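Chemist: only geometry, no sequence info:
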């Protein structure tokens, strides 16, 4: 019995039992047997209590079987699993109906289960983050047993092509500075485009625009966030990059068709909706009493925005900028299509460069063995990028706490 069939049987069996449990428990609260007695909870609470009693043992058995199967500790036959789960669900249904009495505080028990489920849901993101960090750290440790960490973070040459597992003398071939230089270069160009345009657009829609214009302009601006990145990549490679080459030639400069300026500009356009939408929401949430007080003191609207509204919204605006930076650092497709794969350490944005995420994808999708230094280098890059992102987050939190003000 395959996995799909097992899920089909479980779904077709458990859902009807849960529905039956709900209606039988609800009906029991209206039974003449308890006529004149006052129930502690509503009929619906008793119904959900019976549903929980029916599904809990069945779901726990299913999870246990899945864990045993995934870890290889035991092979659970599909037929036996379905039969066991259905028997447990039937027993849970019987016990749940037997427990339905006026003295049962069903609402408290149901809410307790809901709270525990919400707590478990809140742990998902934490456990996922821990799992990601541990998986990257363990694989990165294998890489740093081959390549010195100091050489990796200070080296200026990235040429891992052709290095295989067991090779020696790989020092100087895995210098990550060109990759991070390209990442920061392209991200910086994108931020120079996205931050001023996005912030000015947010100020316009939040403070100056009429409701009719805002109703049209904000959704139109947010459409940019829904365009696939591969489309932006085509636009950067086919349209923007040749324009950059022609403009550079007009000024007597030489530019490569795979330059860093084109993906940076296009990436900045892609990120404008993130900055604009979040900044607009933050600026709009500033209390009107602050604006009215400033205007009552004789300040112009522009002075009110500069000295009152923007300082009040600064923590949220910084958060929007940080989200934009994270989005730019993680972008891959635009850089691949417009800037290429060459790890080039230069200050000239008219030359081709690449980023950390592009090299990570290239290392993990090549034909190299999984334990080769070139493949393991992806985890080393991921770990360093994780640390860099963490440092940026800490800096932003310090800035936010320093400038945060409480407004009544």
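Modeler: In hand now; what should we look at? Predicted, not measured: the structure shown is a model, and the values here were computed from it.

Chemist: C-alpha only now, for contacts and for neighbours.
Modeler: Will do.

Chemist: what's the burial count for residue 328?
Modeler: 23 (other Cα atoms under 10 Å).

Chemist: next up, a second structure to put side by side with the first:
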């Protein structure tokens, strides 16, 4: 039974529990002549909660633990002798999963019977042929141990899925009956229902904390593994980025940091002044009709996919800058450049600056404007000397959001700035960023335990620390210049 069917069955039992619980509470109240402590719906909600919550918790726990248990069992079945020289055990286990999936496909097509697979009456060459017919191509000789592990893996997954379905549905049914039998007229069903809602709110509020802890933990552990293989001093201070998956790699982060900061600064130079001027005009000068049209039109820029911006940079902006600026002045011959990616990225993040700054400027109390006008200040003087200083903390937050968006962008850089990791001041030269190299190091059929792959986690952790530093700086600025109003 698939997970979707299990969820559907539990959902049906939950709905049934709600209606039966509500009806049972009304029936008991009518028979005893006693008034219910809570509204009838709360009694139904109590039965529904006890029916669904334990069952879904068991389902989630089972889906998390079962792969770990099965992989551990399969790992013990694979001897070191079947692992290719220079290969990784994880790749062999991946082959086991692939073969197991192919066996399911062969059985579902009727090409092979379950009994023939179980009793070993069919030879491996025949099974190999049938796996190829369903799209599972096996390169080279597959050891018998790997094939046997695939059969065990398939049987374990199948048995686990059956046990999971039985236990989850039984738990839902059992707790539902137990909650149904607990219903009494004086039962405080509302407290049970509201207590669940409170617990749900508390759990939701911890999602961000747990997510951050998980991200940092995954980055830190893999980064530690990387620095066990590659010197940290060369990573942080080397000016050469030259990964070679066969050894002799030079993995210096400085060219990547330079490209990231260079592209981001160009993008902010474009986005911040334009976005801020748009916000000031919409908030202080534009009429309601123009504002109602202009603001949604500008915010549409934020909804355009980044791949579209990348194609725009590749096809239009890059060739334009190359033909009319770079080549005539002898600054370069490539359409991929820092300036190309920076300009297009700046256009992309304009709505982040303009929309947020507009909302922040509108939040400044009207009394400040009236007081400035009463003292004889003009509108422009009021904007410069009163409104912008009052809205500065919020504007800094908007700029920070735009900077974070620029630092984390990948597609525009890939198509607009290229993939060359180098230190150069020429904005018409092709460069790359940290995010692009994270993707490239984790893409392809590479060994995960190699330093050339693990370096992606070190790059990610470095980028995380830089972003955290920007947040701390912005928080300092906000606290220093914060204005409080009554």
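Modeler: Ah, there it is. Quick caveat, the model's predicted, so the values are computed rather than measured.

Chemist: Residue 483 of structure 2 -> structure 1?
Modeler: Per TM-score structural alignment, the equivalent position to residue 483 of structure 2 in structure 1 is residue 405.

Chemist: Could you measure from that match over to residue 309 of structure 1?
Modeler: Counting by Cα to Cα, to the nearest Å, the separation of residue 405 of structure 1 from residue 309 of structure 1 is 12 Å.

Chemist: Looking at those two now, which is surrounded by more residues?
Modeler: More crowded of residue 405 of structure 1 and residue 309, by other Cα under 10 Å: residue 309, with 24 against 13.

Chemist: The more buried one - that's part of a helix, no?
Modeler: Yes: the assignment for residue 309 of structure 1 is a helix, going by DSSP: H, G, I helix; E, B strand; the rest coil.

Chemist: Counterpart of it over in structure 2?
Modeler: Mapped onto structure 2 by TM-score structural alignment, residue 309 of structure 1 lines up with residue 387.

Chemist: distance of that match from residue 217 of structure 2?
Modeler: Remark: distance between residue 387 of structure 2 and residue 217 of structure 2 (Cα to Cα) = 42 Å.

Chemist: repeat for residue 36 of structure 2
Modeler: Distance from residue 36 of structure 2 to residue 217 of structure 2, by Cα to Cα: 50 Å.

Chemist: Comparing those two, which shows the higher neighbour count?
Modeler: residue 36 (19 against 13).

Chemist: my read is that one is in a helix, agree?
Modeler: No: counting by three-state DSSP, residue 36 of structure 2 falls outside a helix, being coil.

Chemist: Map it onto structure 1.
Modeler: So residue 36 of structure 2 corresponds to residue 39, using TM-score structural alignment.

Chemist: mind checking which helix or strand the residue nearest to its match when sequence neighbours are not counted is in?
Modeler: Closest residue to residue 39 of structure 1 apart from its sequence neighbours, by Cα to Cα, 6 or more residues apart in numbering: residue 102 at 4.1 Å. Here residue 102 of structure 1 sits in a region with no helix or strand, counting by DSSP states H and E.

Chemist: Could you count how many residues lie near residue 102 of structure 1?
Modeler: So residue 102 of structure 1, with other Cα under 10 Å, has 15 neighbours.

Chemist: Can you tell me what it aligns to in structure 2?
Modeler: Using TM-score structural alignment, the equivalent of residue 102 of structure 1 in structure 2 is residue 185.

Chemist: Thought residue 30 was touching its match, still the case?
Modeler: No: the pair residue 185 of structure 2 and residue 30 does not pass the contact test of Cα atoms under 8 Å, sitting 9.7 Å apart.

Chemist: Identify the residue of structure 1 aligned to residue 108 of structure 2.
Modeler: Under the alignment (TM-score structural alignment), residue 108 of structure 2 maps onto no residue.

Chemist: Pull the contacting residues for the aligned partner of residue 189 of structure 1 in structure 2.
Modeler: In structure 2, residue 189 of structure 1 lines up with residue 266, judged by TM-score structural alignment. Residue 266 of structure 2 is in contact with 338, 339, 342, 343, 346, counting by Cα atoms under 8 Å, 6 or more residues apart in numbering.

Chemist: can you pull the contacts of the third one?
Modeler: The contact partners of residue 342 of structure 2, taken as Cα under 8 Å, 6+ apart, are 263, 264, 265, 266, 267, 270.

Chemist: closest to residue 66 of structure 2 among the residues you listed?
Modeler: Nearest to residue 66 of structure 2 among the contacts of residue 342 of structure 2: residue 264, at 43.9 Å, using Cα to Cα.

Chemist: Next SSE downstream of the helix or strand that contains that closest one?
Modeler: Per DSSP H and E, residue 264 of structure 2 falls inside helix 254-280. Once helix 254-280 of structure 2 ends, the next helix or strand along the chain (criterion: DSSP H and E) is helix 288-299.
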